[in-house]
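1. give me coordinates for this.
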Amino acid sequence: MLEVSVRHRYGRDGFALDAGFTVAEAGVTALFGPSGCGKSTLLSIVAGLLRPDAGRVVLGGTVLVDTARRVFLPPEARRCGVVFQDARLFPHLSVASNLRYGLTRAPRDATGPGMAEVVALLGLEALLARRPAGLSGGERQRVALGRALLARPCLLLMDEPLAALDAGRRAEVLPFLARLRDAARLPILYVTHALEEVDALADRLVLLRDGRVLAEGAVEDLATRTDLPLAARRDAGVLLPCTVAATDPGGLTRLDFPGGTLLATARPEPPGTRLRLRIRARDVALAVAEPRGLSTRNILPAVIQDLAPGSAPQEVFVRLAVGPSTLLARLTEDSVARLALRPGIPVWALLKAVTFDHLGGVR
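-> The predicted model follows:
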């Protein structure tokens, strides 16, 4: 486990950081927030690239920073693997040599994946003889990930590793990051301001604004909170754990979730695959009588739990219980008044199959 509680200020009147959070023993904890909120500063403090004004950083019982006791381990003594926005590979070395450099940084008594395992995990077999100049941005980041993993760290630190890539390259790298998350069984601290990366990778979320932690917890739990800045986004909604059940001859995939089944456009994943699906509040419509004769295939019986002010004028968030699962609907105040919506009444939630283009990733 990683425990962080630090304060830092840039100059007398500059940006001030005052934040504390924890990272679990395995899985991905995302530091999320707008540019300038302190994400990369926190990662630099954990990595040993910045000495904070005050505070403590403890990794697995080892004190990395304790300003009160004047403890500050140098970066090379921290057992942290770092992946930056730019891959920072050695341009004169082949991919294989860049990877082997990671092995030279591993302590002699450290255990972890070997070269062949990392190459297979990240799909690097065809790249080993090439040099970084001949790689795409996504390929370079995969090599950087492999090099960091071969150093056999106790903690992986990723500072917006996909920010410099276009949408196609991000989509290429994300599945490898998910495989790394599941195979490495390491704590991973992941800095990003891209919600789709949080959806795809993160187990826990630390939400930052102006150098302060607004909230931390499971990603699914924070996604349902309408009092957080996440609710102000137009893609605000819940993350729903699903399992691929089957794909029918008509080209629709059945996704089972606690409380019901959803139909989505055909998915490539085989039956039994666990997914996390983002259901945007703006895509959920409500009816107070069971609809008939609609093209919409997903009509879910639900009960209204509560209503909360929306993030824009004349908007309301309606929280719905669908069995044990929660959905959010973003409606106008006019719709709420016309339908006389209130907590406790039964409704039907309507979702088109074609709206599920925001899969949060394979779990």
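
2. contacts and neighbour counts: CA atoms only from here.
-> Noted.

3. can you pull out the helices in the stretch 151-300 of the chain?
-> All helices of the stretch 151-300 of the chain, identified by DSSP state H, counting those that start in this stretch, fall at 167-184, 195-201, 219-223.

4. the shortest one: which residues count as buried?
-> What it means is helix 219-223. Of all the residues in helix 219-223, those buried under the rule 16 or more other C-alpha atoms under 10 Å are Val219, Glu220, Leu222, Ala223.

5. so who does Val198 touch?
-> Val198 is in contact with Ala30, Phe32, Thr192, Leu205, Val219, Gly360, counting by C-alpha atoms under 8 Å, 6 or more residues apart in numbering.

6. about what we covered before: of the helices of the stretch 151-300 of the chain, flag the one that's most buried.
-> Mean neighbour count, computed with mean count of other C-alpha atoms under 10 Å, is highest for helix 195-201 among the helices of the stretch 151-300 of the chain, reaching a mean of 21.

7. to compare against the first, here's the next sequence to fold:
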Amino acid sequence: MSQTIASDSCIHAQFSLTRQAKGREDFVLSVAAKLPSQGVTAIFGQSGSGKTTLLRCIAGLETAPQGYLSVQGDVWQDDRRTLPTYQRPIGYVFQESSLFEHLTAQANIDFALKRSEQRPNAAEYQQIIDLMGIEHVLQRYPAQLSGGERQRVAIARALLIKPRLLLMDEPLASLDSARKQEILPYLAKLRSSLDIPILYVSHSVDEIAQLADHVLVLEQGKVVAQGDISDIFARTDLAQLSGFDMGVVWHGHLQERNEAWHLARIKAPGGSLWVRDGGDAIGAAIRTRILARDVSIALSAGEDSSILNRLPVTISQITPDKDPAMLLLRLISGRDCILARLTKRSVEQLHLYEGLQAWAQIKSVAIMR
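-> This next block holds a predicted model:
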């Protein structure tokens, strides 16, 4: 592997391995990826696509003899040497919190810190405790904690060893819906508060839409797509992201609010959107998700509609949907993209075609917090 690759600031991961399976086809992982060394990179795919195997290779828990891994210029694995897991400055959060049941939350954290080469100072320690909101549970035992609290302690423990890379393997998979909603805001804070790259394995589109900056899509052990979340979610050719809940992610800023309507206006490159006012400060960065099923098409900018958000668009692509009665339309609005999921009958009756200028009517916009 060339020195040019090893000296830049990205994460380079190249692994090839074969795992034999009795009674079924062998699983083959063959991945070569260049990942950003900041923000959250989601490793996404269906069950069996190789997400966890890739993460374990990066952690050194899985052996890929021909592998290569460099993190921000430091080579952790090549054809000459492989750093063992305990020498890799990583934090690893599993599906289960894996706390010691006989130790308090505080003692669980302290146990990990005693074995860490880098100890946080008092200010760094308190920052993580506050970030995860666990000050009030530190003296409790794991059995006294909710599932969300246990995972927040586990994340704090992983962060307090001051890793250069945080690996998270479906950390919400074992939680029910209520606990997931409890912990998601804390995970979102990690992205905005800490300068550490996070690799986040998940098969949940909702989690990725809320948390990720960059997405790596795996299928049968191979990379089928990689890029900024806005670009990946705007694609209509990825079966992994298709379905009833497919949609795009827009990044904007809160520009104004109307207290009488309890609404706020989000300004994005593709246009302005009115959303429910969540109390964010003027100028705050806001991430929104627009589902294809919530977008309809009009041929004129009529004002006689209850739909608040109407944007001028150009139809750039019309493609088949999994449902034979439906079509997917890719719409360009400014520098952003919107997806619409319409019946074939509607497309035919409105005489919609690629290149046509029309109006997108957006029935609902979800703020991703």
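
8. got a TM-score for the pair?
-> Once superposed, chain against chain, the TM-score is 0.92 (TM-score structural alignment, normalised by the length of structure 1); 356 aligned residues with a C-alpha RMSD of 2.0 Å.

9. switch the buried residues of helix 219-223 of structure 1 over to a markdown table; also include distance to Gly134 of structure 1.
-> Formatted as a markdown table, the buried residues of helix 219-223 of structure 1 follow (distance: C-alpha to C-alpha, whole Å):
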| residue | distance to Gly134 of structure 1 |
| --- | --- |
| Val219 | 37 |
| Glu220 | 40 |
| Leu222 | 41 |
| Ala223 | 40 |
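
10. rewinding a little: among the contacts of Val198 of structure 1, which one has the most neighbours?
-> Each of those was scored for neighbours by other C-alpha atoms under 10 Å, and Ala30 scores highest at 28 neighbours.

11. from the contacts of Val198 of structure 1, which land in strands?
-> Ala30, Phe32, Thr192, Leu205, Gly360 (DSSP state E).

12. just to revisit the earlier point, going by distance to Leu128 of structure 1, which of the buried residues of helix 219-223 of structure 1 wins?
-> For these, the residue nearest Leu128 of structure 1 by C-alpha to C-alpha is Val219; the value is 36.2 Å.

13. so what's the counterpart of that closest one in structure 2 up against?
-> Correspondence of Val219 of structure 1 to structure 2, assessed by TM-score structural alignment: Ile229. Remark: with contacts taken as C-alpha under 8 Å, 6+ apart, Ile229 of structure 2 is in contact with Ala209, Ala212, Asp213, His214, Val215, Val249.

14. hmm, try it at 7 Å
-> Ala212, Asp213, His214, Val215 (C-alpha atoms under 7 Å, 6 or more residues apart in numbering).

15. most surrounded residue in these?
-> Going by other C-alpha under 10 Å, Val215 tops the contacts of Ile229 of structure 2 with 26 neighbours.

16. leaving out sequence neighbours, find the closest residue to the equivalent of that one over in structure 1.
-> Counting by TM-score structural alignment, Val215 of structure 2 corresponds to Leu205 in structure 1. Distance criterion C-alpha to C-alpha, 6 or more residues apart in numbering; nearest residue to Leu205 of structure 1, sequence neighbours excluded, is Ala30 at 4.9 Å.

17. spatially central residue for structure 1, please.
-> What sits nearest the mean C-alpha location of structure 1, by C-alpha atoms, centre = their mean, is Val198, with 1.9 Å.
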